[in-house]
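Participant: I'd like to go over a predicted model; first the sequence, then the structure.
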Amino acid sequence: MDDLSLRAATPADLDAVLAFWKVAAEGTSISDDGDGVARLVERDPDALILAEREGALVGTVIAGFDGWRCHLYRLAVHPDQRRRGVGGALLAAAGERFVALGGRRADAMVLDRNTSAHHAWRAAGYEAEPQWSRWVKHLTG
């Protein structure tokens, strides 16, 4: 894990992130475009966290905070890097960000059909809330 580095995305990273999501994420969404991601990075420069190995993008997570709740989106790990601690490191960094911002609860958008990701969420301490189709982790107390 020493060769894994985490950092906030910059505007220069946006094209690479969008291309990465086509390979590593479980599909694209309506907000997966340059303008949408640029707005995110402009509004909250620390929200999009990148994981890199040897200069290559291997993982992402969006750790958004609206002043009340913490929200996780786009946890994606390159298929060749899965089960190597990338997802856990990204979720830990997101959790640290949330605690520093005063967040007390985090929820995640996780597709029900993405069962291979459910293990990572459970390992990071998240629990499924089926009535809401989301995964939640209480950060304090």
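Facilitator: Here it is on my side, so go on.
Participant: for the rest of this, base every contact and every neighbour count on C-alpha atoms.
Facilitator: OK.
Participant: where's Glu42, which helix or strand?
Facilitator: Using DSSP states H and E, Glu42 sits within helix 34-43.
Participant: buried residues in that helix, which are they?
Facilitator: For helix 34-43, the buried set under the neighbour-count rule, 16 or more other C-alpha atoms under 10 Å, comprises 37-38, 40-41.
Participant: would you point out the most distant pair within those residues?
Facilitator: Val37 and Val41 (6.3 Å; C-alpha to C-alpha).
Participant: give me the most central residue, this protein.
Facilitator: Val61 (1.7 Å; C-alpha atoms, centre = their mean).
Participant: surely it touches His71?
Facilitator: No - look at Val61 against His71 with C-alpha atoms under 8 Å: they stay out of range, at 10.3 Å.
Participant: quick check: longest helix of this structure.
Facilitator: Scanning the chain for the helix with the most residues, using DSSP state H, yields helix 86-101.
Participant: alongside the first one, take a look at this:
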Amino acid sequence: MGVSIRAATAAEREATVTLWEAAGLTRPWNDPRSDFDLALATPTSTILLAEAQNQPIGSVMVGFDGHRGWVYYLATSPDRRGQGIGRALMAAAEDWLKALGSPKIQLMVRGDNASARGFYNALGYELQDVVTIGKRF
């Protein structure tokens, strides 16, 4: 595959956000640059980058809240999908969380995103009987 995975640096913010935008992950109500900065500033979160030939081709934001691990912004460059990069990033995210002592991992997927749900199902993730409740500030 010729891909390596490592922690992102602050200097890679714009390239990472561009990747998230190309993958269709950003939404107008979330500021991806602030999300990136906060993940790198917090000791219990990080952004892992997959790269090939010094170019970012995938990413995942991962964090541990003290009770469970969370995954956000799993992205693979559209022209590199189907090559195992997402699987490798999820494995790296799981390893990172296990090293922090996280007993489980969770993520949120939009209900109508059948391809993402299929991807996670193929990795052994199961639909959980929970309801997400939130409030915007």
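Facilitator: Received it, and whenever you're ready, just let me know what you need. Quick caveat, the model's predicted, so the values are computed rather than measured.
Participant: how much does the helix holding Glu42 of structure 1 stray from structure 2?
Facilitator: Compared with structure 2 after the fit, helix 34-43 of structure 1 shows a mean deviation of 1.8 Å (mean C-alpha distance after the TM-score superposition for structure 1).
Participant: relative to structure 1, what is the average displacement of the longest strand along structure 2?
Facilitator: For structure 2, the strand with the greatest residue count under DSSP state E is strand 55-64. On superposition with structure 1, the mean distance recorded for strand 55-64 of structure 2 (mean C-alpha distance after the TM-score superposition for structure 1) is 1.0 Å.
Participant: where in structure 1 does that strand align, residue-wise?
Facilitator: Aligned by TM-score structural alignment, strand 55-64 of structure 2 falls on residues 56-65 of structure 1.
Participant: what comes up buried for the matching stretch?
Facilitator: Buried residues in stretch 56-65 of structure 1 (16+ other C-alpha under 10 Å): 57-65.
Participant: and the contacts of it?
Facilitator: 16-17, 20, 44, 47-52, 70-78, 81, 86-87, 90-91, 94, 97-98, 101, 103 (C-alpha atoms under 8 Å, 6 or more residues apart in numbering).
Participant: of those residues, keep whichever come out buried.
Facilitator: Buried among these (16+ other C-alpha under 10 Å): 17, 20, 47-52, 70-78, 86-87, 90-91, 94, 97-98, 103.
Participant: residues contacting Met1 of structure 2?
Facilitator: Gln83.
Participant: Glu126 of structure 2 pairs with which position in structure 1?
Facilitator: Checking TM-score structural alignment: Glu126 of structure 2 goes with Glu127.
Participant: do me a favour and get the end-to-end distance for stretch 52-60 of structure 1?
Facilitator: 9 Å (C-alpha to C-alpha, to the nearest Å).
Participant: and that stretch, how far from the chain's centre?
Facilitator: 13 Å (C-alpha atoms, centre = their mean, to the nearest Å).
Participant: re the thing from before, average offset between the longest helix of structure 1 and structure 2?
Facilitator: Helix 86-101 of structure 1 sits 0.6 Å off on average (mean C-alpha distance after the TM-score superposition for structure 1).
Participant: need the contact partners of that helix.
Facilitator: Contacts for helix 86-101 of structure 1 (C-alpha under 8 Å, 6+ apart): 4, 6, 49-51, 58-63, 65, 70, 75-77, 104, 106, 120, 123-124, 139.
Participant: ok, now stretch 9-19 of structure 1?
Facilitator: 32-34, 37-38, 41, 45-46, 48-50, 57, 60.
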